[in-house]
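**Student:** Sequence first, then the predicted structure:
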Amino acid sequence: MSRVRCLLHGLDFRAIFFLFLIFPAGIFAIYCHGQKITYFLRPLWQSPPKPFIPITHYYNENVSMPTLCKLHGWGVREFPRRVYDAVLFSNEIDMLTIRWKELYPYITRFVLLESNSTFTALPKPLNFKVNREKFKFIEPRLSYGEIGGRFRKGENPFVEEAYQRLALDQLLRVAGIEDDDLLIMSDVDEIPSRHTIDLLRWCDDIPDVLHLELRNYLYSFEFQLSHKSWRASIHRYQRGKTKYAHYRQTDYLLSDSGWHCSFCFRYISDFIFKMKAYSHTDRVRFSHFLSPKRIQDIICKGADLYDMLPEEYTFKDIIGRMGPIPHSFSAVHLPSYLLENADQYKYLLPGNCLRERN
């Protein structure tokens, strides 16, 4: 005790204040907001990716296909290519319906693979199999597959994701895909517009691989993000070369090619499931992030579920995009099936942020 008294006697009030209040508070702040600090300082340690080469996208419903192909600098074919739409499925029943209704006229084969495991090794039901009756309209053109999860706890979720995408490659071959067929590689909620697919199946000399620039939405078509989505891609299939992936595969980007509606769920429980299930589960830093009341409040505000800063590469972009997403009241040029069935999918349209609890 005498040694402690001597130590304290040698410290002035400012040192004691720093040691017992400021220093612990700083540690706690870093614990709570360390991810924000890292994202804000991103411009100091990471350079922006190489910019895409944008391809101007021409379309009007009254313009002929030969004219549209010519405007893009491409020739026109005597007959259209076959098109395969391949997805990994988790639980997005509504988005899958809207996607397949949008693409139905131009898809040769719908290919869907689902697993009894999430990317994070959590067990899950085979949701498509349970709801398959709802998709009778594509049954004659459906190639469906199931794959058992590996259930390796603690493994990087991207390993399980890659494992499932490799299995989807095999299912595509079983489905009969051939060289020069078009293959759409995108998540269920990344929906190409039907006129984009029609253009690419009719035009000759298109690039072997194209990324599709999609209008980017969060929670519904009320909250449009300022930056575009680019991970969706379309490929002229080449056996032994084309591999199903969800990362950058070319520099070419076809402008305004569809919609990406992320976390666009009907039920609060689906938000919670995805937050725990997908590859970025590390973003759920605290248990209260999964509170249904908190999730509902965030949906209506257009804020971030993970309380993160924007993933940008300049301080100007980070600061400019901080805060909630502005509300949009435009429902112009959305998927036609969505608008034709607005009563059924009301929660996806502007002014309807309240979600159901099941």
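**Tutor:** Nice, I can see it. Residues are numbered from 1 along each chain as shown.

**Student:** okay, CA-based contacts and neighbour counts for the rest of this
**Tutor:** OK.

**Student:** Just confirm residue 128 is within a strand.
**Tutor:** No. When DSSP: H, G, I helix; E, B strand; the rest coil is applied, residue 128 is found to be helix, with no strand at that position.

**Student:** residues in contact with it?
**Tutor:** 89-91, 93, 114 (Cα atoms under 8 Å, 6 or more residues apart in numbering).

**Student:** in the stretch 51-200 of the chain, which spans are helices?
**Tutor:** Counting by DSSP state H, counting those that start in this stretch, the stretch 51-200 of the chain has helices at residues 65-71, 93-103, 127-130, 157-175, 194-202.

**Student:** could you redo these as a markdown table and give each row distance to residue 228?
**Tutor:** What follows is the helices of the stretch 51-200 of the chain, written out as a markdown table (distance: least, Cα to Cα, whole Å):
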| stretch | distance to residue 228 |
| --- | --- |
| helix 65-71 | 23 |
| helix 93-103 | 18 |
| helix 127-130 | 29 |
| helix 157-175 | 23 |
| helix 194-202 | 16 |
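
**Student:** ok, back up a step: for the contacts of residue 128, name the two members farthest from one another.
**Tutor:** 93 and 114 (12.4 Å; Cα to Cα).

**Student:** this is the other structure I want to compare:
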Amino acid sequence: MAVYDCFTFFNELDILEIRLNELDPHVDHFVVVEATQTFAGTEKPLYYKENENRFAKFSDKIIHVIVDDLPDRSSAWEREAFQRDAMMRGLVHAAPNDIIMISDVDEIPKPQFLKLISPLNTRDRIHFLECEHFNFKLNFRVVDKWIGSGAIRVLEKKNIRSPEKIRRLRARQSRRLPMWLNQLLMMARNKSRFGAFIKHSIYENAGWHFSFMTTTGEMTEKIAAYSHQERNTTAFNTEANFQKMIDEGRAICGRALEEVSMAELPAYVVDNQAKYRGILNQKR
């Protein structure tokens, strides 16, 4: 049984480095899915390819999927879905019962939760590793949880036809509903997606979702490139606006940010604080 960690990648080099080092003991193959265009449809460099020497120690584990055939579609969301489904190109040698993780590069599972997942408890089951959300700095956490804060999906390869459809499966219909009702609703949805009543498990605070861990200038580049094009406006997408959010302690979504201790971050970050000082708040 092998573990495949599959994720889409844009240009998040620091986050990729943290992910590879944090998960290396628990993962057999990393499937890095990178496109030659942004979700908005503009040409982009292959950032992983240009920087692969930085990740040379993981080269025997990395499967680099280059997506150079994004369809000419008007929707950024369709391009994102196409790139995510290209994860399957990196799974051609995976066995039916191999364990597959599906996420974006900035959604990193906590290693202690990966230890709880085994071939036995993954048989015909999907695991949702819910993430805490962080913006701008690795130690700036979004205060209020909400259902869209991100989750890593973990399941057997045999139950994957479309990673994008797996991505659309939510762990919960609502945080306001009791767990038993959430479970019932999820079973019904799984029946329509998988043709069977696939079981599921939810692990809370089981990952880190590190968004916009870069300079304010590069934040404007990301907003111009990603699927939430409703934010790509002259009023919102400016360096000054992002700096104001950071200064006021507000996340991209408008929720409040709180600073957390280093102990709550990945061990690789704790051990390499100087390397990541640009994306850590260390003013105290």
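**Tutor:** All right, it came through fine. It should be emphasised that the depicted structure is a prediction, and the values quoted were computed from it without experimental measurement.

**Student:** related to what we said a few turns ago, looking at the helices of the stretch 51-200 of the first structure, spot the one closest to residue 219 of the first structure.
**Tutor:** Across these, closest to residue 219 of the first structure is helix 93-103 (Cα to Cα), at 11.8 Å.

**Student:** so which of the helices of the stretch 51-200 of the first structure comes closest to residue 267 of the first structure?
**Tutor:** helix 93-103 (10.9 Å).

**Student:** Helices of the stretch 101-250 of the second structure, start to end?
**Tutor:** If DSSP H, counting those that start in this stretch is used as the criterion, the helices of the stretch 101-250 of the second structure fall at 111-114, 119-122, 163-168, 179-194, 216-225, 239-248.

**Student:** Can I get the ones you listed in TSV including mean neighbour count and distance to residue 25 of the second structure?
**Tutor:** TSV is the format used below for the helices of the stretch 101-250 of the second structure (neighbours: other Cα atoms under 10 Å; distance: least, Cα to Cα, whole Å):
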stretch	mean neighbour count	distance to residue 25 of the second structure
helix 111-114	14	9
helix 119-122	14	17
helix 163-168	18	24
helix 179-194	15	31
helix 216-225	18	30
helix 239-248	15	34
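
**Student:** Looking at residue 93 and residue 114 of the first structure now, which is surrounded by more residues?
**Tutor:** Per other Cα atoms under 10 Å, whichever of residue 93 of the first structure and residue 114 has more neighbours is residue 114, with 26 against 19.

**Student:** What's the match for the more buried one in the second structure?
**Tutor:** Structural alignment (TM-score structural alignment) places residue 114 of the first structure against residue 34 in the second structure.

**Student:** same deal with residue 94 of the first structure?
**Tutor:** Looks like residue 94 of the first structure aligns to residue 14 there (TM-score structural alignment).

**Student:** Residues contacting stretch 227-243 of the first structure, please?
**Tutor:** So stretch 227-243 of the first structure is in contact with 166, 169, 177-187, 190, 207-216, 246-248, 253, 260, going by Cα under 8 Å, 6+ apart.

**Student:** at 7 Å instead, please
**Tutor:** Applying Cα atoms under 7 Å, 6 or more residues apart in numbering, the external contacts of stretch 227-243 of the first structure come out as 169, 178-186, 190, 208-216, 246-248, 260.

**Student:** now do stretch 123-134 of the second structure
**Tutor:** Residues outside stretch 123-134 of the second structure that contact it (Cα under 7 Å, 6+ apart): 109, 140-142, 149-156, 171, 198-211.

**Student:** same deal with stretch 89-104 of the second structure?
**Tutor:** Contacts for stretch 89-104 of the second structure (Cα under 7 Å, 6+ apart): 1-9, 31, 63, 65, 152-158, 163.

**Student:** returning to what we had before: now the match of residue 114 of the first structure: how far from residue 229 of the second structure?
**Tutor:** Noted for residue 34 of the second structure: a distance of 20 Å to residue 229 of the second structure, by Cα to Cα, to the nearest Å.

**Student:** Strands of the first structure, start to end?
**Tutor:** Counting by DSSP state E, the first structure has these strands, from start to end: 53-55, 75-76, 83-89, 109-115, 142-147, 182-185, 190-192, 203-204, 209-212, 215-218, 233-236, 252-254, 258-262.

**Student:** which ones are touching residue 106 of the first structure?
**Tutor:** So residue 106 of the first structure contacts 83, 198 (Cα under 7 Å, 6+ apart).

**Student:** So what's the residue count around whatever residue of the second structure lines up with residue 336 of the first structure?
**Tutor:** Structural alignment (TM-score structural alignment) places residue 336 of the first structure against residue 267 in the second structure. If you count neighbours by other Cα under 10 Å, residue 267 of the second structure ends up with 15.

**Student:** And for residue 255 of the second structure?
**Tutor:** What residue 255 of the second structure shows, counting by other Cα under 10 Å, is a neighbour count of 14.

**Student:** just residue 211 of the second structure next, same as before
**Tutor:** Residues near residue 211 of the second structure, counting by other Cα under 10 Å: 20.

**Student:** aligned partner of residue 136 of the second structure in the first structure?
**Tutor:** Using TM-score structural alignment, residue 136 of the second structure sits opposite residue 219 in the first structure.

**Student:** can you check residue 79 of the second structure too?
**Tutor:** Under the alignment (TM-score structural alignment), residue 79 of the second structure pairs with residue 160 in the first structure.
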